[in-house]
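[1] can you look at this prediction? I've put the sequence above it.
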Amino acid sequence: MTNRIPIFAHRGASGYALENTLKAFEKARKLGADGIELDVQCTKDNCLVVYHDLDLFRLTGLKKKITECTYEELLSYPLGKHFFRKFSKERIPTLQKVVEWANLYSMPLNIELKESLLNNQKAIIDGLKGLALPKGSHFSSFHDELLKLVKMQRPDAQTAIIVTKKFNWQELRQQSHIDAVHAHKKYYKPEYFKACSSVGKGLRYYAITGKEKFLANPDTSVIGWITDFPDTVANAEKSKNNKTDVQL
């Protein structure tokens, strides 16, 4: 019997397909991901959309912020890297559309709430109403105030703070609105395991490539890996479990 730690595909299988698109999410599912990590921004007309950057330039070539556009406008902008953009059929999806897709496969979502929502909390409140997420889904953010709002509106929702070097790990005990911590793999150290496990909060690590030695015997505080390459991490996990089965 295996006991694999859940693997979340970062912006979908972004190592293989255009990030935060339904194609990337479907690719991740086929590669064996257990869940999807995605980013949520807000449009001018309060639509929650799946896109990482506040501005559109990197994937559309337009020098506009996502908050300056209605969703109808966004649908006219092809997504892609510079030379391939004009041939692309990919468009920015709504959160609702991605949730509908995820529910078809009972695929948990790690929904990262981005900076455009700081000035539009109404969009979060409205978006949370009646939002039926697959089991195992959760909300994450660098912005603690957004997680507090989620918990206030949906006490049943799971939340995770994404930490930076300024984060005070000793304050986790007082942060009852936070259920878990998301951290870069450079924080894979005993002091951080202890800070979380001592207050009953799990850790999910991002920037995982599948080559990390700690994948073979992860700490018990770890509840998830976040990666651009879900197949590579899954294979590393399978290799670990096969070795365990042989030893047994």
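    Cool, the structure landed.

[2] when you work out contacts or count neighbours from here on, use the C-alpha atoms and nothing else.
    Will do.

[3] can you say which helix or strand has the residue nearest the centre of the chain in it?
    The residue lying closest to the centre of the chain (Cα atoms, centre = their mean) is residue 37, at 2.5 Å. Taking DSSP states H and E as the criterion, residue 37 maps to strand 35-42.

[4] need the nearest residue in space to residue 103, chain neighbours excluded.
    Nearest residue to residue 103 in three dimensions, chain neighbours excluded: residue 134, at 5.6 Å (Cα to Cα, 6 or more residues apart in numbering).

[5] stretch 124-132: how far from the chain's middle?
    Taking the mean of its C-alpha atoms, stretch 124-132 sits 18 Å from the chain's own mean (Cα atoms, centre = their mean, to the nearest Å).

[6] then stretch 212-231?
    That offset, for stretch 212-231, works out to 15 Å (Cα atoms, centre = their mean).

[7] check stretch 223-237 too.
    That offset, for stretch 223-237, works out to 13 Å (Cα atoms, centre = their mean).

[8] list of residues touching that stretch?
    Stretch 223-237 is contacted from outside by 4-16, 28, 31-33, 37, 202-211, 215-216, using Cα atoms under 8 Å, 6 or more residues apart in numbering.

[9] hang on, residue 206 packs against residue 187?
    No: between residue 206 and residue 187 there is no contact under Cα atoms under 8 Å: 9.9 Å.

[10] comparing the two, which residue is more hemmed in?
    Using other Cα atoms under 10 Å as the criterion, residue 206 and residue 187 rank with residue 206 on top: 22 against 16.

[11] against that first model, consider the following:
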Amino acid sequence: MTQIFAHRGSAGTHPENTMMSFHEALRSGAEGIELDVQLSKDGQVVIIHDESVDRTTNGKGYVKDLNFDEIKAFNASHKFTKQYGKTSIPTLEEFFLWFKYTALICNIELKNGVYPYPGLEEKVIGLIRKFNLQERIILSSFNHYSIVHCFQLAPEIEIAPIYSNGLFMPWIYARSIRGKAIHPSIKVISDSMIIESMKAGIAVRPYTVNSEAHMKRLIDIKCSAFFTDFPEKAVRSRKISRNKS
């Protein structure tokens, strides 16, 4: 069965990377959640996608330049405020306190391609071990040096490279860095490459799959999983596909 990962939670319908969005992902019937982590100025692991808070909150500034108390004070509902009221940027620890009581899987993307955030890998792995979640976490990044470092620190936690350009025989590359999966942009992966990769024992989880046509295509070829901003739509699409077969 193709697993569905809610991208930044249910980001198409709720404020992305917030507990509100993660709760909706669970309600929708998705198997997994994808979220992004960075470090605040005072070293807290916070869940946010952009390097700055400008787009997703009512605040301004770079995550790396703001203390956690400042970040926490911003309204992260932003464009969804009228619909859902205010909410805040969560820490990874706050997320884990809820997540540990679910049956979900979580893909944590380390956002350290622009700013390196020394110690991010150690802090994230420390929290995963604190909550004993090693079996339910995938660590991914566009910064492949970072996930190799993660593997060296914690070989028991799955790693997966993210990429957005054509990669020749990506299953061989994934194996070479000890990854168990690849996370390609949906724009750069063909059906034959997905099938070939899975045959080689490397899972394929494309991002960001929001059109029903793409969802159906991936479900029909039994792709390992995909990331979507609309988990409810994806779960429905999978159900329809199953009923037809």
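    Yep, that arrived. Everything quoted here is computed from the prediction, not taken from an experiment.

[12] report the TM-score for the pair.
    Structural agreement between the two chains, given as a TM-score (TM-score structural alignment, normalised by the length of the second structure), stands at 0.87; 238 aligned residues with a Cα RMSD of 2.4 Å.

[13] one step back: now, which of the contacts of stretch 223-237 of the first structure lie within strands?
    Among those, the residues falling in strands (DSSP state E) are 7-10, 37, 202-208.

[14] select only the buried ones of those residues in ChimeraX?
    Burial among those is assessed by 16 or more other Cα atoms under 10 Å; the matching ChimeraX selection reads:
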select :7,8,9,10,37,202,203,204,205,206,208
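
[15] quick one: which of the ones in strands among the contacts of stretch 223-237 of the first structure is nearest residue 75 of the first structure?
    The shortest gap between residue 75 of the first structure and any of these belongs to residue 37, at 22.1 Å (Cα to Cα).

[16] so what corresponds to that closest one in the second structure?
    In the second structure, the residue matched to residue 37 of the first structure (TM-score structural alignment) is residue 34.

[17] so how far is residue 9 of the second structure from its match?
    Taking Cα to Cα, to the nearest Å as the measure, residue 34 of the second structure falls 6 Å from residue 9 of the second structure.

[18] please apply the same query to residue 91 of the second structure.
    Distance from residue 91 of the second structure to residue 9 of the second structure, by Cα to Cα: 14 Å.

[19] end-to-end on stretch 210-218 of the first structure?
    End to end - Cα to Cα - stretch 210-218 of the first structure spans 13 Å.

[20] what sits up against that stretch?
    229, 232-237, 240.

[21] hmm, 7 Å instead?
    Contact with stretch 210-218 of the first structure is made by 232-233, 236-237, 240, as judged by Cα atoms under 7 Å, 6 or more residues apart in numbering.

[22] my read: residue 159 of the first structure touches residue 142, true?
    No: between residue 159 of the first structure and residue 142 there is no contact, the gap being 11.2 Å when judged by Cα atoms under 7 Å.

[23] which one of those two has more residues nearby?
    More crowded of residue 159 of the first structure and residue 142, by other Cα under 10 Å: residue 159, with 27 against 17.

[24] report the separation between residue 240 of the second structure and residue 24 of the second structure.
    Distance from residue 240 of the second structure to residue 24 of the second structure, by Cα to Cα: 21 Å.

[25] give the buried residues for stretch 97-105 of the second structure.
    99, 104-105.

[26] which bit of the first structure covers that stretch?
    With TM-score structural alignment as the criterion, stretch 97-105 of the second structure aligns to 100-108.

[27] which residue in the first structure aligns with residue 44 of the second structure?
    Using TM-score structural alignment, the partner of residue 44 of the second structure in the first structure is residue 47.

[28] and the closest residue in space to its match that isn't next to it in sequence, how many residues sit next to it?
    Counting by Cα to Cα, 6+ apart, residue 71 is the residue found nearest to residue 47 of the first structure once chain neighbours are left out, at 6.6 Å. Each residue near residue 71 of the first structure was counted by other Cα under 10 Å, and the total is 21.

[29] regarding stretch 36-55 of the second structure, how distant is the last residue from the first?
    15 Å.

[30] and for stretch 100-111 of the first structure?
    End-to-end distance for stretch 100-111 of the first structure: 14 Å, by Cα to Cα.

[31] ok, which stretches of the second structure are helices?
    19-28, 68-73, 81-84, 92-99, 120-130, 144-153, 170-176, 191-199, 212-220, 231-244 (DSSP state H).

[32] now render those helices as a markdown table, adding distance to residue 56 of the second structure.
    Below are these laid out as a markdown table (distance: least, Cα to Cα, whole Å):
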| stretch | distance to residue 56 of the second structure |
| --- | --- |
| helix 19-28 | 13 |
| helix 68-73 | 12 |
| helix 81-84 | 11 |
| helix 92-99 | 17 |
| helix 120-130 | 22 |
| helix 144-153 | 25 |
| helix 170-176 | 32 |
| helix 191-199 | 33 |
| helix 212-220 | 26 |
| helix 231-244 | 20 |
